[in-house]
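S.K.: pasting the sequence and the predicted model now:
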Amino acid sequence: MSEETGIGGLLQGGRAAGADGDDRQTGAQGAGSDEELLSYALETLDIELAEARRMRDRLDGSIVRACRLLLDCRGKVVVSGMGKSGHIGKKIAASLASTGTPAFFVHPAEALHGDLGMIGAQDAVIFISYSGRARELDLILPLLAESAIPLIAITGSGDSPLARAAACVLDVGVEREACPMGLAPTSSAVNTLMMGDALAMSLMRFRGFNAEQFARSHPGGSLGARLLNRVYHLMRGGERLPLIACRGSVMDAMLELSRTGLGLVVVCDERQRVAGVFTDGDLRRWLLKGRTLDDPIIDAMSRPGYVLPAQWRAGAALEALHQRHISAAPVVDEEGRLVGAINLHDLHQAGIG
């Protein structure tokens, strides 16, 4: 290589090539079609789906061994991985934790600077590395082995240091990445994510983890509101409860409707049991018939009226009101006695809907 074609020449050549490349790229962008972009997207999905199918076809008893290892774990599951593997590891840890398997993510670099102390003797570790040769493993693997902490490897290399040190290996290897240069983890990233989901869902179903338990991990969302709240948590009681006795009049019911704004008045007998209900609609229909406000409420009310059990989940109560095309209902205890009332607004205000 002559002096002219040394480093400076290469840099100049690189800049020139880059400039030409930019021009070509700009020209290609101008000439490219929507069909071309669509074809790229479809090709990406086709490659990733094909690799996912290949992973499914070779899935064997290793997933069973991994599940058994985590079912036997008395501590927590610690998930770790570098780069893109780390991002996917965080999702896998979150999926495990929200479906009945206590788990958290530890970054390998942070583990080597103190966070390794977060891993206890009763824990199990899932380490994600497609090559199985992340540099951090040189220091982490001996420490895990010294403490006899079981290790599950999610990797594409069955003969890597990670695979050899693991009690169980989950193979996410691919023949082809969707990246045309074969550099960006695409098909392998999808396989890793799917393997994590397969692991989490298998454990969840084996444990019989149910929707209410799931909601306890998500109390701040609409799912938690639907499943954790009971009718008695949200119902109106005391002075907010629209109530009159069977001996009352339509006038008494109208005043209660106006006072509480629930859209419904509960008519009770002397034992505090619901005899019927009277709604805004009932009032309009009563007056249109030419009847008076002095008439007895027992002649105007709807019998017996739909009631909601206080112990019902709020989500089930909402569905029941929608199915019956009503906006409110009395709430009764296990003995059938009136304890409150609730309407759609109360449920929506609690984030249920």
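M.R.: Everything's here; your move.

S.K.: hey, let's count contacts and neighbours off CA atoms from now on
M.R.: Will do.

S.K.: and the contacts of the helix or strand hosting residue 79?
M.R.: Assigned by DSSP states H and E, residue 79 belongs to strand 77-81. Contact partners of strand 77-81, identified using CA atoms under 8 Å, 6 or more residues apart in numbering, comprise 70, 86-87, 89-90, 92-93, 101-108, 119, 123-129.

S.K.: 6 Å instead, please
M.R.: Strand 77-81 is touched from outside by 89, 103-107, 123-128, with contacts defined as CA atoms under 6 Å, 6 or more residues apart in numbering.

S.K.: ok, stretch 197-210 next?
M.R.: Stretch 197-210 is contacted by residues 96, 99 when judged by CA under 6 Å, 6+ apart.

S.K.: show me which residues of that stretch are buried.
M.R.: Neighbour counts over stretch 197-210 (16 or more other CA atoms under 10 Å) mark 197, 199-201, 203-204 as buried.

S.K.: same deal with stretch 261-277?
M.R.: For stretch 261-277, the buried set under the neighbour-count rule, 16+ other CA under 10 Å, comprises 262-268, 273-277.

S.K.: and if you look at stretch 218-233?
M.R.: Buried residues in stretch 218-233 (16+ other CA under 10 Å): 218, 222-232.

S.K.: re earlier: CSV for the contacts of strand 77-81, including secondary structure?
M.R.: Shown next, in CSV, are those (DSSP: H, G, I helix; E, B strand; the rest coil):
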residue, secondary structure
89, helix
103, strand
104, strand
105, strand
106, coil
107, coil
123, coil
124, strand
125, strand
126, strand
127, strand
128, strand
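
S.K.: and which of the residues you listed is nearest residue 34?
M.R.: Nearest to residue 34 among those, counting by CA to CA, is residue 89 at 34.9 Å.

S.K.: neighbours of the closest one, how many?
M.R.: Residues lying near residue 89 (other CA atoms under 10 Å) number 29.

S.K.: identify the residues contacting it.
M.R.: The neighbourhood of residue 89, defined by CA under 6 Å, 6+ apart, consists of residue 79.

S.K.: again, but for residue 293
M.R.: Counted by CA under 6 Å, 6+ apart, residue 293 has contacts 250-251.

S.K.: how close does residue 320 get to residue 215?
M.R.: According to CA to CA, to the nearest Å, residue 320 and residue 215 sit 20 Å apart.

S.K.: so between those two, which is more surrounded?
M.R.: Between residue 320 and residue 215, counted using other CA under 10 Å, the more crowded position is residue 215 (20 against 15).

S.K.: for the more buried one, what is the enclosing helix or strand?
M.R.: Applying DSSP H and E, one finds residue 215 within helix 211-216.

S.K.: and the comparison structure, right after this:
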Amino acid sequence: MTQHSALIQSAVRTISLELKAITQLKSRIGTPFATACELILACSGRVVVVGIGKSGHIGRKIAATLASTGTAAFFVHPAEACHGDMGMITRDDLVLALSNSGTTSEILTLLPLIKRQGNTLISITGNKDSTLALAASVNLDAQVTQEACPLNLAPTSSTTATLVLGDALAIALLEARGFTAEDFAFSHPGGALGRRLLLKVEHVMHQGTELPRVSVGTSLRDALVEMSRKGLGMTVVETSEGQLAGIFTDGDLRRALDRGIDVRHTQIQEVMTPKGQTATPDILAAQALNIMEEHKISALIVVDEQNRPIGALNMHDLLRAGVI
């Protein structure tokens, strides 16, 4: 066998063994899992995740996933907890302890303190008869038959199983809480999803003196001057009462020139697009993008409740805002 083939075979074997470990978890999801979820839902404090070594790395990820999906959570290193960080855990908190063996000394050292303070303890272990598992209010069984490591030593399948159990907890809790996409966005305001779910049209639209506008009866020539001055490639056309009459864009200009329109003597209402597509300032910028894409347009007028133009935005604005 060539080295090339051996490397591929090793990768396939690792994936197969970890997939087997995850598949075996399904048969063990039952009352203990539901009980763990109910205990977390009833917790008035936070979920404090503890673990050391590879379990610690997995614990940090589980804590982060819980926190971003509606369950207040953070990670505490057991060794640091033994040297002062135990003070970070209040009486109202719930402790989620991770240990494949269930005999991690740094975690076992914390058990009397956790019990004395009255914290609910949930464990995820690979040994349901271990000291940690038996001390917990409920234990989630993450036992695997074989690590993906050919020496059956390096935590691989076991850490994957623990991670999947953590994800299962987070998602079950998310659904039980009725956690929404908007809730998720509030936890991720700097990300692309946060921008799509939090940014509204009023945050990106051009308004006030930046909004190009002319009235019905304005000459096409003067309308073009207004368009050039504001630089949006369009202008709003208003009635004498200040309501939206239509929109005139670069595309309308090209179509007018194709028809041989006299720029100096033509009035704007003769060549504008009547009404046009509109949005309100309170809708999401992502919704405005959907309107543009659906109607194959590049600019959108923003109107108030009386159908008066108060703003405008185009694809470039949404691109700059990170909505696209």
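M.R.: It's in. Computed from a predicted model, the values in this text were never measured in an experiment.

S.K.: still on that earlier bit, what is the nearest of the buried residues of stretch 197-210 of structure 1 to residue 143 of structure 1?
M.R.: Closest approach between those and residue 143 of structure 1, by CA to CA: residue 199, at 25.1 Å.

S.K.: could you find the counterpart of the closest one in structure 2?
M.R.: With TM-score structural alignment defining the correspondence, residue 199 of structure 1 maps onto residue 169 in structure 2.

S.K.: the helix or strand where its match lies vs structure 1, average distance?
M.R.: In this structure, residue 169 of structure 2 sits in helix 157-177 according to DSSP H and E. Compared with structure 1 after fitting, helix 157-177 of structure 2 has a mean deviation of 0.4 Å; criterion: mean CA distance after the TM-score superposition for structure 1.

S.K.: off-centre distance for that helix?
M.R.: 17 Å (CA atoms, centre = their mean, to the nearest Å).

S.K.: and if you look at stretch 117-130 of structure 1?
M.R.: Distance, stretch centre to chain centre, for stretch 117-130 of structure 1: 24 Å (CA atoms, centre = their mean).

S.K.: give the aligned range of it in structure 2.
M.R.: Aligning stretch 117-130 of structure 1 against structure 2 (TM-score structural alignment) gives residues 87-100.

S.K.: burial measure for residue 327 of structure 1, as a count.
M.R.: By the criterion of other CA under 10 Å, residue 327 of structure 1 has 16 neighbours.

S.K.: residue in structure 2 paired with it?
M.R.: In structure 2, residue 327 of structure 1 lands on residue 298 (TM-score structural alignment).

S.K.: was I right to think its match contacts residue 312?
M.R.: No. Checked against CA atoms under 6 Å, the pair residue 298 of structure 2 and residue 312 is beyond contact range at 10.8 Å.

S.K.: could you export the buried residues of stretch 218-233 of structure 1 as CSV, including distance to residue 249 of structure 1?
M.R.: Listed next are the buried residues of stretch 218-233 of structure 1 as CSV, based on distance: CA to CA, whole Å:
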residue, distance to residue 249 of structure 1
218, 47
222, 41
223, 42
224, 42
225, 38
226, 37
227, 39
228, 39
229, 35
230, 33
231, 29
232, 29
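
S.K.: can you pull out the strands in structure 1?
M.R.: Using DSSP state E, the strands found in structure 1 span residues 77-81, 103-105, 124-128, 151-155, 168-171, 243-245, 264-268, 274-279, 308-309, 328-332, 338-343.

S.K.: tabulate the ones you listed (TSV), appending distance to residue 292 of structure 1.
M.R.: Shown next, in TSV, are these (distance: least, CA to CA, whole Å):
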stretch	distance to residue 292 of structure 1
strand 77-81	71
strand 103-105	67
strand 124-128	75
strand 151-155	77
strand 168-171	78
strand 243-245	18
strand 264-268	18
strand 274-279	15
strand 308-309	30
strand 328-332	25
strand 338-343	26
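
S.K.: out of those strands, flag the one nearest residue 291 of structure 1.
M.R.: Residue 291 of structure 1 lies closest to strand 274-279 among these, at 14.7 Å (CA to CA).

S.K.: got a list of contacts for stretch 257-264 of structure 1?
M.R.: Outside stretch 257-264 of structure 1, the residues that touch it by CA under 6 Å, 6+ apart are 278-280.

S.K.: pretty sure residue 140 of structure 2 is touching residue 124, no?
M.R.: Yes. The pair residue 140 of structure 2 / residue 124 is scored as a contact, 4.7 Å apart, by CA under 6 Å.

S.K.: show me the contacts for the counterpart of residue 232 of structure 1 in structure 2.
M.R.: Taking TM-score structural alignment, residue 232 of structure 1 has residue 202 as its aligned residue in structure 2. If a contact means CA under 6 Å, 6+ apart, then residue 202 of structure 2 has residue 281 as its contacts.

S.K.: and residue 267 of structure 1, what does it touch?
M.R.: For residue 267 of structure 1, the contact set (CA under 6 Å, 6+ apart) comprises 244-246, 274-277.

S.K.: number of residues surrounding the counterpart of residue 53 of structure 2 in structure 1?
M.R.: By TM-score structural alignment, residue 53 of structure 2 lines up with residue 83 in structure 1. Residue 83 of structure 1 has 12 neighbours, counted by other CA under 10 Å.

S.K.: what about residue 83 of structure 1, distance to residue 107 of structure 1?
M.R.: Distance of residue 83 of structure 1 to residue 107 of structure 1, computed by CA to CA: 9 Å.

S.K.: can you check residue 123 of structure 1 too?
M.R.: Using CA to CA, residue 123 of structure 1 is found at 16 Å from residue 107 of structure 1.

S.K.: residue 184 of structure 1 too?
M.R.: 21 Å.

S.K.: higher neighbour count, those two?
M.R.: Set side by side, residue 184 of structure 1 and residue 107 show more neighbours around residue 107, with 19 against 13, by other CA under 10 Å.

S.K.: contacts only, for the more buried one.
M.R.: residue 80.

S.K.: kindly recompute the last result at 10 Å.
M.R.: If you count contacts by CA atoms under 10 Å, 6 or more residues apart in numbering, residue 107 of structure 1 has them with 78-83, 86-87, 89-90, 115-116.
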